[in-house]
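Asker: okay, predicted coordinates and the sequence, questions at the end:
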Amino acid sequence: MNPAFAAAGASIRAVSALSPRAGAAIAMPLFASVAKPRPVHDDDAATMSQARRRTVRIPGVDRRGVEVVTYEWGRGPRTVVLSHGWLGRASQFSRLVRELVAEQYRVVAFDGPAHGESGGRQMYLVDWLDVYADLQQRHGAFEAMIGHSFGGLATLVAVAGGTDAARVVTISSLADADELLRQFQRMVGYSDAVTVRLRERFAARYFPGDPDPFAWLSAVRRPLPAGVPLLITHDERDRFVPFGESVRIRSANPDATFLPTTGLGHNRILGADVVLDAVLEHLESPVGAPAGVLERPAATVEPGIPVDQPATPVPV
């Protein structure tokens, strides 16, 4: 935890001892803030340099507008959309991009607000949904959507809400927005009473008039539509998003294919051969093919794949 975040956490705990409502007011902007974007890894730079770049303007957290940078590779008729997670960026998918382009897919990714090359300093899950809407209008129905971590939750919420995608893949995904609040509480160390107030404040700030936005910001309470094949993969030793989150996702989507791994962590899993192979097989398998639990692979560490880095919980 960086010093500024630690100091803010101490303030939240001190104030919330007197007033949980006041503590939640202090916590709210911290919950919505994004740290400095990670740099592009050297091994990813060549892939990113080959992308066709475009800028999309979406409303953003403050509804004043924010510029989001999108990237496109390949010119095939089948479009696959990639969604990074909190403190991530599109470049993390470079190995997967190369694999998909080789298979004649058109691949589209983006840097969410306050991430990578995009503008802004805050973000929430609806930003991802706004980007998907723009991409769908431009490219039509998606062959597949693939999301990592927070991006996995955004992908599940989007397709459950009507985004047209034939298949879905989640990697190290959260199961619902409530887990973000739980992670933030564990990190800062405030009381359950503050969490309740923060939840209320968050809903009122970003979803005015919606009596329970957390009901639809959930892959558990709102599973994918019937007939949309889902591949779930997650490492049992993930230090940032509990493995149990993907277990919860599968419980709500019992026809999903589940690939657990051991030793790949939260980020290295993105470039592991066993995961890349499973993704490509999932995209090519016929709709209605038998699902289940794939054989658990041994851990592999691919060169050039970033190791896990501490992540700050995110706003939805």
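Answerer: Arrived safely, thanks for sending. Numbering: from 1, shown residues only.
Asker: from here on, just use CA atoms for contacts and neighbour counts.
Answerer: OK.
Asker: helices along the protein, start to end?
Answerer: Taking DSSP state H, the helices of the chain run over residues 3-18, 20-32, 42-49, 94-102, 125-139, 150-160, 178-188, 192-206, 243-252, 273-284.
Asker: got the angle for the first one vs helix 178-188?
Answerer: Pointing back at helix 3-18 there. Helix 3-18 and helix 178-188 are oriented at 100 degrees to each other (axes from the mean of the first three to the mean of the last three Cα atoms, to 10 degrees).
Asker: only the buried residues of helix 3-18, if you could.
Answerer: Residues of helix 3-18 classed as buried: 9, 12-13, 15-16 (neighbour count, 16 or more other Cα atoms under 10 Å).
Asker: just name the most buried of the helices of the chain.
Answerer: Most buried of the helices of the chain by mean neighbour count (mean count of other Cα atoms under 10 Å) is helix 150-160; its value is a mean of 27.
Asker: for that helix, packing partners?
Answerer: strand 78-83, helix 125-139, strand 144-148, strand 168-171 (3 or more Cα pairs under 8 Å, 6 or more residues apart in numbering; DSSP states H and E).
Asker: so which of those is nearest P225?
Answerer: Comparison of the helices and strands packed on helix 150-160 against P225 by Cα to Cα identifies strand 168-171 as nearest, at 11.0 Å.
Asker: show me how far the closest one is from its chain's centre.
Answerer: Remark: strand 168-171 is offset 10 Å from the chain centroid, using Cα atoms, centre = their mean, to the nearest Å.
Asker: another structure for you, compare them:
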Amino acid sequence: MKAQLLRRFVHTVVGAMAPSTGARWATDVFSSTRTLGLHPDNVLPLGADRFTVIGSPDVANGFLWGDGRATEGTALLVHGWAADSSSMHSLVPPLRDLGFRVAAFDGPAHGVRDGDQATMTQYTRAVGAVLDTLGDVRVVVAHSLGGIAAIGAAVERAGRPLDCVVLVAPACTLGGVLDRWEGGGLRLTPAVVQGIYGELHRRNGVPVSHWDIVGLGASFDRPVLVMHDPADPMVPYSDAEAVAAGLKDATLVSKPGTGHMGILMSKDVGAAVSAFVTEHRHRNRNRNRNRQGIV
């Protein structure tokens, strides 16, 4: 508590004397990827092989369960902010049981990657590089802020053979996350908050308002399953409602009692993912066959 009070005091002084410095400091804290204290050893998860990611300066490799002989293509798991790929491992078995090979990776400055700060631009480009590297991704399952990066990257690759997307406890906008942020022990005056918006714009190359699942996904026509705990203490249920209402073909399913991280480990959620993927992989492939005149 004393350390937090001292940090707040120092930041207040710095913010008053040098507002731009105070804003940069606060943006560093907001952009931290290590708030959960995670920095795992760089070891292969059980049953996985490494694959090299082409085209990303921030993510050199990822993990792959299964091989090119998988009958259904690839399912990609995208973790949330300040977590890492291990948070998604419980979804590997149900997707493997459906015949997919399953891929996951640690995002920029997350997990085994170097660094402790990242931007949404870096994360979205990393997801895109993984999609390009793997080539045959049919399913994407993304958690929390990873959903923004996943939708952003998928929309830029509209011609790829993606069947469906699952968003688990999605944060709808980066601006909403910033508005709810308590400051990590810093004093967030209106001037500092405005400075954070400006600094994030500078670092990302686009304004904070750009990072909006509904805005990014306006043209996205693949089926989307949205699952969220109404009592999630980290991301409000209203974000999931906004995502489901704003995307063209989205279904919202409530998963009470699962929490923000626990929802990933729920057997009921794993079963819901399997059922949704099974339904839409067949429907979409039959639709594509009909478009090509194949009977």
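Answerer: Looks like it arrived, so ask away. Only a predicted model underlies this, so the values are computations on that prediction, with no experimental measurement involved.
Asker: could I get the TM-score for this pair?
Answerer: Superposed pair, TM-score by TM-score structural alignment, normalised by the length of structure 2: 0.81. Supporting alignment: 274 aligned residues with a Cα RMSD of 2.8 Å.
Asker: returning to that earlier point: now the helices and strands packed on helix 150-160 of structure 1 in a markdown table, with distance to P3 of structure 1?
Answerer: Supplementary listing: those in a markdown table, determined by distance: least, Cα to Cα, whole Å:
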| stretch | distance to P3 of structure 1 |
| --- | --- |
| strand 78-83 | 30 |
| helix 125-139 | 27 |
| strand 144-148 | 28 |
| strand 168-171 | 31 |
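Asker: closest to P229 of structure 1 out of these?
Answerer: Between those, strand 168-171 lies closest to P229 of structure 1; by Cα to Cα that is 6.3 Å.
Asker: tell me which residue of structure 2 lines up with E99 of structure 1.
Answerer: Taking TM-score structural alignment, the alignment pairs E99 of structure 1 with P94 from structure 2.
Asker: hmm, back to that, which one, of the helices of structure 1, ends up nearest to G116 of structure 1?
Answerer: Judging those by Cα to Cα, what sits closest to G116 of structure 1 is helix 42-49, at 11.6 Å.
Asker: quick check: which helices or strands does the closest one pack against?
Answerer: In terms of contacts (3+ Cα pairs under 8 Å, 6+ apart), helix 42-49 of structure 1 is packed against helix 94-102.
Asker: before we move on, back to that, any chance of the helices of structure 1 in a markdown table, with distance to L224 of structure 1 too?
Answerer: Shown next, in a markdown table, are those (distance: least, Cα to Cα, whole Å):
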| stretch | distance to L224 of structure 1 |
| --- | --- |
| helix 3-18 | 36 |
| helix 20-32 | 27 |
| helix 42-49 | 31 |
| helix 94-102 | 24 |
| helix 125-139 | 15 |
| helix 150-160 | 5 |
| helix 178-188 | 18 |
| helix 192-206 | 23 |
| helix 243-252 | 8 |
| helix 273-284 | 16 |
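Asker: what's the closest of the ones you listed to V69 of structure 1?
Answerer: helix 125-139 (9.8 Å).
Asker: touching, D163 of structure 2 and R281? I think so.
Answerer: Yes. D163 of structure 2 lies in contact with R281 (Cα atoms under 8 Å); the separation is 5.5 Å.
Asker: who touches both of these two?
Answerer: Common neighbours of D163 of structure 2 and R281, counting by Cα atoms under 8 Å, 6 or more residues apart in numbering, are R138.
Asker: who has more neighbours, the two?
Answerer: Applying other Cα atoms under 10 Å to D163 of structure 2 and R281 shows that D163 carries more neighbours, namely 21 against 18.
Asker: trace the more buried one over to structure 1, please.
Answerer: Alignment note (TM-score structural alignment): D163 of structure 2 maps to A166 of structure 1.
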